[in-house]
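Visitor: Quick one: sequence plus predicted model below, questions after.
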Amino acid sequence: MSIKLIATDLDGTLLQGDHLTVSKQNIDAITHASEKGVLFAIATGRTWGVMSNIAGQVPVTNYAVLSNGASAYDINSRKLIPLREMPFKLWHPIYIYLKQNNCIPEIYYNGKSYLEQNLLSSYKSPYIKEDFTNELKSHLTAVDNLENYLVNKPIEKINVLFTPEENCGQVYDTLKISEDIHITSSLPGNIEITLKGVNKAYALKRLCLDLDISNEEVMVFGDADNDIEMLKWAKWSFAMENADKKIRKTAHFITDSNTKDGVAKGIEKYILK
């Protein structure tokens, strides 16, 4: 059975170490696979606003799974597709709790990311370079009172770029008590919260159902906790060499690291051979 769809994570996977750049080898491999009729999707925890520039580096991109599967974007029709969002009555108390514990929560809503104005100067992580932090900030919409601004609105995701080390364990354990949310991470200290049942595999299943593609015809690449479900689901799942041991054990194949064009090497070996 041939591969009909490639889906790849961004940070630590498709992108170079700057979190911004797709290498020429990766672009070329994806382009050649597209010429053979293979569709290409990006599967990310980011919003469309933050990752649209990256999709522009790979012009053959067809779809984007956003906010860890809470929404998707059809690039050809330029349509944002909400999939499963968190209702206000669920996300609002979580948001209050995070602020009370010195976290800097941003809200992903309708394809954009929102942050309270007074938290903007604290929006940073020791694990992210300044250039990438500035890129993220450039796509933020800062408002005076986020709770009022989005009152009664369903959202895609709550993202905490970095949780102070002294609070991280307690915050994570407290959030895990809830049976209504899904918690994951893509970077050290990062906490990403969506509605229960929402993950990248969930969104890819929805997409593949519409496209009449089975999981045996899907190739995926990932490196972090928020990739686990799709790595388990797809037959052609590749963990990056730079991924944690737990992630590498989850995938069916291991490819080279993100800085050594591991995505391209997987495509070249199993699609372009």
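Guide: Looks like it came in fine. No experiment lies behind these values; they were computed from the predicted model shown.

Visitor: use CA for all of it now, contacts and neighbours both
Guide: Will do.

Visitor: Count the residues that sit near residue 115.
Guide: 21 (other C-alpha atoms under 10 Å).

Visitor: Would you indicate which residues of the helix or strand hosting it are buried?
Guide: Applying DSSP states H and E as the criterion places residue 115 in strand 112-116. By neighbour count with 16 or more other C-alpha atoms under 10 Å, strand 112-116 contains the buried residues 112, 113, 114, 115, 116.

Visitor: let's bring in a second model and compare:
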Amino acid sequence: MKHIQLIASDIDGTLLLNGVKTLDPEIFKLIHELHEKGIVFMAASGREYTNLRNLFAPVADDIAYLCLNGCLTFYHGECISKEIMDTTIARKLITTIQNDPNAEVLVSGEKTCYITPKNKSYYEHLTNTVKNHVTIVDDLLNITEPYTKISAYFKNGVNENYQYYTDMFDKDIT
């Protein structure tokens, strides 16, 4: 007889609905019950690893994490799989976003995200609202760990910039 070994769930829009920032305590009880039965719960999200660990703090050591839209997988505190971006393409994307006066760039690593903020409010948003672990660096091109995910933030939304970036990078990245 086959039995369930792993249950994965998306976070935003699934376990966190309508802009809620914290998980219902019942979820932790269910995860604990799964753990007791030998079933691994995996939190799947576009979020950073440290962000997810904080969100699942009561059961943080008992679950697996699929982070950054599948770029990183953690289990028992170890990164067990990692998708790395091509360095040349990543650097071109970082430079392009940095040169856009209306954009902020975020480079994701294993356990932190790196920024060189143009505006202090961007850093505050990432740390206080999003709850990411953020490292401010002088130059994003000098980060020593591999690039796993690069994100652009546009204060007024992405609509007016979407086509420009799609035309430039569509064949190279997803």
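Guide: Received the coordinates, thanks. Just so you know, these numbers come straight off a predicted model, no measurement behind them.

Visitor: List the TM-score for the superposed pair.
Guide: TM-score for the superposed chains, counting by TM-score structural alignment, normalised by the length of the second structure: 0.80, backed by 170 aligned residues with a C-alpha RMSD of 2.7 Å.

Visitor: Can you give the distance of the following helix or strand past the strand holding residue 115 of the first structure from its chain's centre?
Guide: For strand 112-116 of the first structure, the following helix or strand on the C-terminal side (DSSP H and E) is helix 130-138. How far helix 130-138 of the first structure lies from its chain's middle: 17 Å, per C-alpha atoms, centre = their mean, to the nearest Å.

Visitor: With stretch 140-158 of the first structure instead?
Guide: Between the centre of stretch 140-158 of the first structure and the centre of its chain there are 20 Å (C-alpha atoms, centre = their mean).

Visitor: same check, this time on stretch 44-62 of the second structure
Guide: Once both centres are worked out by C-alpha atoms, centre = their mean, stretch 44-62 of the second structure turns out to sit 10 Å from its chain's centre.

Visitor: neighbours around residue 18 of the second structure, how many?
Guide: Neighbours around residue 18 of the second structure, by other C-alpha under 10 Å: 9.

Visitor: ah, wrong one, I meant residue 17 of the second structure
Guide: Residue 17 of the second structure has 12 neighbouring residues, counting by other C-alpha under 10 Å.

Visitor: repeat for the one 4 residues further on
Guide: Residues within reach of residue 21 of the second structure, counting by other C-alpha under 10 Å, total 13.

Visitor: Pretty sure it sits in a helix.
Guide: No: judged by DSSP: H, G, I helix; E, B strand; the rest coil, residue 21 of the second structure forms no part of a helix; its state is coil.

Visitor: which one in the first structure is aligned with it?
Guide: Aligning on TM-score structural alignment places residue 21 of the second structure opposite residue 20 in the first structure.

Visitor: State the distance from that match to residue 130 of the first structure.
Guide: From residue 20 of the first structure across to residue 130 of the first structure, the span is 12 Å (C-alpha to C-alpha, to the nearest Å).

Visitor: which residues sit in contact with residue 76 of the second structure?
Guide: For residue 76 of the second structure, the contact set (C-alpha atoms under 8 Å, 6 or more residues apart in numbering) comprises 61, 62, 63, 64.

Visitor: Now the buried members of the residues you listed.
Guide: Counted by 16+ other C-alpha under 10 Å, these give 62, 63, 64 as buried.

Visitor: distance of residue 144 of the second structure from residue 129 of the second structure?
Guide: Note on residue 144 of the second structure: its distance to residue 129 of the second structure, by C-alpha to C-alpha, is 27 Å.

Visitor: Tell me which stretches of the second structure form strands.
Guide: Secondary structure of the second structure (DSSP state E): strands at 6-10, 40-44, 64-67, 72-75, 78-82, 103-108, 113-115, 134-136, 149-154.

Visitor: The third one vs the first structure, mean deviation?
Guide: Strand 64-67 of the second structure differs from its equivalent in the first structure by a mean of 1.3 Å after superposition (mean C-alpha distance after the TM-score superposition for the first structure).

Visitor: got the contact list for that strand?
Guide: 40-49, 52, 72-76.

Visitor: Of those residues, which is the most crowded?
Guide: In terms of neighbour count, residue 49 stands highest of the contacts of strand 64-67 of the second structure at 28 neighbours, by other C-alpha under 10 Å.

Visitor: That residue and residue 95 of the second structure: what is the separation?
Guide: Where residue 95 of the second structure is concerned, residue 49 of the second structure sits at a distance of 25 Å (C-alpha to C-alpha).

Visitor: Next: residue 21 of the second structure.
Guide: Distance of residue 21 of the second structure to residue 95 of the second structure, given as C-alpha to C-alpha: 32 Å.

Visitor: returning to that earlier point: columns distance to residue 31 of the second structure on top of the strands of the second structure, output as CSV?
Guide: Shown next, in CSV, are the strands of the second structure (distance: least, C-alpha to C-alpha, whole Å):
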stretch, distance to residue 31 of the second structure
strand 6-10, 10
strand 40-44, 6
strand 64-67, 11
strand 72-75, 15
strand 78-82, 20
strand 103-108, 27
strand 113-115, 27
strand 134-136, 28
strand 149-154, 28
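
Visitor: so which of the ones you listed comes closest to residue 89 of the second structure?
Guide: strand 149-154 (10.6 Å; C-alpha to C-alpha).

Visitor: what packs against the closest one?
Guide: Here strand 149-154 of the second structure touches helix 87-98, strand 103-108, going by 3 or more C-alpha pairs under 8 Å, 6 or more residues apart in numbering; DSSP states H and E.

Visitor: in it, what's buried?
Guide: 149, 150, 152, 154.

Visitor: Output these in JSON lines, with distance to residue 138 of the second structure appended to each entry.
Guide: Compiled in JSON lines, those are given as follows (distance: C-alpha to C-alpha, whole Å):
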{"residue": "149", "distance to residue 138 of the second structure": "19"}
{"residue": "150", "distance to residue 138 of the second structure": "17"}
{"residue": "152", "distance to residue 138 of the second structure": "17"}
{"residue": "154", "distance to residue 138 of the second structure": "20"}
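
Visitor: Show me which of the residues you listed is closest to residue 140 of the second structure.
Guide: The closest of these to residue 140 of the second structure turns out to be residue 150 (C-alpha to C-alpha; 10.6 Å).
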